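Pasting the sequence and the predicted coordinates here, then a few questions.
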Amino acid sequence: MGNQIFWLLLTLVVLYFVLSRVALPRIEAILAERQGTITNDLAAAEDLKVKAEEAEQAYQKALADARAEAQAIVAEAKAEIQADLDAATAKADAQIAAKAAEGEKKIAEIRETALDNVKAVAKDTAKEIVAAMGGKADARTVTAAINARMKG
């Protein structure tokens, strides 16, 4: 039994030296390498995150600029359309005013002509009525009577 304890202790000492001199340094190197890789990967991920945020900000700015430019184009197009519409409306108003003035002029001419025709018919009718009643009326008297009646 003492012999077994000796060999047990010797085996434990040999195992301790083998593990402390060979296996543990290798495991420690692998763990350190993994830790370095993890640290590098985290740093790279942080850099990529920053770059992604910068890219997103650039995208948002470009999108906002594009929207602003689109709104400016729409506003410009609306202004051009409104200007064209105003010009067309002004032209149409001028044409309508010209036609209305022309129509008023024709109406005034027709009214004047109608008034002259009414006077002539009234004179003739008055002469005929006076003659039918047995009277005699000269043209001056009939004209004066018609003019007085037409004035009101």
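Happy to help now that I have it.

Going by C-alpha atoms from here, please, whenever you check contacts or count neighbours.
Will do.

How many residues are close by Lys105?
The local packing of Lys105 (other C-alpha atoms under 10 Å) involves 12 other residues.

Over to Ala137. Which of the three states is it?
Taking DSSP: H, G, I helix; E, B strand; the rest coil as the rule, one finds Ala137 in the coil state.

how about the helices in this protein?
Along the chain, counting by DSSP state H, helices occupy 2-18, 24-132, 139-151.

Tell me how far Val118 lies from Met150.
10 Å (C-alpha to C-alpha, to the nearest Å).

also this one, for the comparison:
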Amino acid sequence: MAQPTQATTEHVPASEHGGGFPPFKAETYASQLFWLALCFVVLYAMVSKIALPRMAGILADRRSRIDGDLAEAVRLKGDADAAVASYEKALADARNRAHTIATETRERLAAESEAHRKSVEAELADKLAAAEKSIAASKTAAMANVRGIAVDATGAIVGRLLGKAPSEAAAAAAVDHVLKR
């Protein structure tokens, strides 16, 4: 059986590493500037040839989509405005038709009511005239009966008061004399 080995780390002093941070060493400036320029040129070429055209395409697509959406929104707003105008016109027409119908109905009902009122008034006038004729006939008949009753009553009263009944002609003449006054 093998025994496990243990790794040990020792601390090495900084003087043994070769003295300082390599980018700050003056001997490596030229090679660092060369690699910096080379990496910059490669990255610049990749960005300008690959990334920027893709981004420009994306931005152009987005701009065209936004312009299309704005044009569609303007068209839809125009359609909505036209629909609102058509709705308002239809509403105004409906109100005018309703007003016209109400006016015609009111006038027709007023004419019917006036005709009905006139027919009822004529019927009542006919009934009133008939009633007045009936009352006049009844009054005439009653007055004729009253005269006869008055003549009989006069004869009876005078007969009781005087003890002798007057002649019917004398009682009738007395009643006629009183009625003429």
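Perfect, thanks for sending it. Nothing here was measured: the structure is a model prediction, and the numbers come from that model.

How close are the two chains, by TM-score?
For this chain pair, the superposition-based TM-score is 0.86 by TM-score structural alignment, normalised by the length of the first structure; 151 aligned residues with a C-alpha RMSD of 2.0 Å.

Distance check, the alignment partner in the first structure of Leu76 of the second structure against Ala79 of the first structure.
Using TM-score structural alignment to pair residues, one finds that Leu76 of the second structure aligns to Leu48 in the first structure. Per C-alpha to C-alpha, Leu48 of the first structure is found 46 Å from Ala79 of the first structure.

Read off where stretch 108-120 of the first structure ends up in the second structure.
Using TM-score structural alignment, stretch 108-120 of the first structure lines up with residues 136-148 of the second structure.

One more: stretch 69-88 of the first structure?
The aligned range for stretch 69-88 of the first structure is 97-116, by TM-score structural alignment.

How far off centre is that stretch?
Stretch 97-116 of the second structure sits 25 Å away from the centroid of its parent chain (C-alpha atoms, centre = their mean, to the nearest Å).

and if you look at stretch 87-94 of the second structure?
Centroid separation for stretch 87-94 of the second structure versus its chain: 13 Å, with C-alpha atoms, centre = their mean.

average distance between it and the first structure?
Stretch 87-94 of the second structure, aligned to the first structure and superposed, deviates on average by 1.3 Å (mean C-alpha distance after the TM-score superposition for the first structure).

Next: stretch 117-125 of the second structure.
Mean for stretch 117-125 of the second structure is 1.2 Å (mean C-alpha distance after the TM-score superposition for the first structure).

same question, stretch 52-64 of the second structure
Mean for stretch 52-64 of the second structure is 1.5 Å (mean C-alpha distance after the TM-score superposition for the first structure).

and that stretch, which stretch of the first structure?
The aligned range for stretch 52-64 of the second structure is 24-36, by TM-score structural alignment.

what's the spacing between the matching stretch and its chain's center?
65 Å.

Likewise for stretch 71-89 of the second structure?
21 Å.

re the thing from before, check the gap between the match of Leu76 of the second structure and Ala58 of the first structure for me.
For Leu48 of the first structure, the distance to Ala58 of the first structure (C-alpha to C-alpha) stands at 15 Å.

Pull the number of nearby residues for Ala122 of the first structure.
Using other C-alpha under 10 Å, Ala122 of the first structure is surrounded by 17 other residues.
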